[in-house]
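Peer 1: Sequence below, structure please.
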Amino acid sequence: MTLTLENRSQNKESSLTQALRQIQQLNSKIALLEQQLQDYVHQQQNLIPAIAEICVSPMQEVQALRILIYRGEAACRQYLRSVLMKRKKDS
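Peer 2: You can find the predicted model right below:
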């Protein structure tokens, strides 16, 4: 009887320890995802002044912002480069 109670107690402790370890792993993953989100937002915010500086018309600004929102930073940078190249070509 005593052995059975000890085994149950050990199993409960083992389950609690395992659950605590899983919670700690999830907290680590959440912290990593939060950092990645902050980095992503910061990168996008850095593009907004560049959009305002490079785009000469409101339509270009709207297009650049749409690309930034829907396709991401790399596509927006590519669009801004194409705007600059077109401007140089037209000059």
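Peer 1: make it CA atoms for all contacts and neighbour counts henceforth
Peer 2: Noted.
Peer 1: which helices and strands does the helix or strand containing Leu84 pack with?
Peer 2: Using DSSP states H and E, Leu84 falls within helix 73-90. Helices and strands touching helix 73-90, by 3 or more CA pairs under 8 Å, 6 or more residues apart in numbering; DSSP states H and E, are helix 2-54, helix 58-71.
Peer 1: Of the ones you listed, which is nearest Met85?
Peer 2: helix 2-54 (10.7 Å; CA to CA).
Peer 1: structure for this one too, so we can compare:
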Amino acid sequence: MTLTLDNRSQNQELSLTKALRQIQQLNSKIAVLEQHHQDYVRSQQNLISAIAEICVSPMQEIEALRILIYRGEAPCRRYLRSVLVKQRKAS
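Peer 2: Model (predicted):
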């Protein structure tokens, strides 16, 4: 009887230890995801500031934001570069 209780206790301890390890791994993954999200938000804020700074017409701003929303950051940056090039050529 004592041996059975000891085995049961050991199994429960092993299960708890395993569960704790999994919780710690999940917490680490959550921390990494939160950092990625903060980096993403920061880059989007910088990009929105750049849109406001670079675009000279509301239509350009709308187009830049539309590209950002539907196609992503890289195409939006390309669009902003093309706007800058056109502005330089016009000067």
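Peer 1: thinking again about what came up before, can you tell me which of the helices and strands packed on helix 73-90 of structure 1 is packed in deepest?
Peer 2: helix 58-71 (a mean of 15; mean count of other CA atoms under 10 Å).
Peer 1: what sits up against it?
Peer 2: Contacts with helix 58-71 of structure 1, where a contact means CA atoms under 8 Å, 6 or more residues apart in numbering, come from 44, 51-52, 55, 75-76, 79-80.
Peer 1: Mind reading off the mean deviation between stretch 13-29 of structure 1 and structure 2?
Peer 2: Taken over the aligned residues, the distance from stretch 13-29 of structure 1 to structure 2 averages 0.5 Å (mean CA distance after the TM-score superposition for structure 1).
Peer 1: how far away is Ser91 of structure 2 from Leu65 of structure 2?
Peer 2: 25 Å (CA to CA, to the nearest Å).
Peer 1: Straight-line length of stretch 51-65 of structure 1, end to end?
Peer 2: So stretch 51-65 of structure 1: terminal residues 8 Å apart, CA to CA.
Peer 1: what distance separates it from the centre of its chain?
Peer 2: In terms of CA atoms, centre = their mean, to the nearest Å, the centre of stretch 51-65 of structure 1 is found 24 Å from the chain centre.
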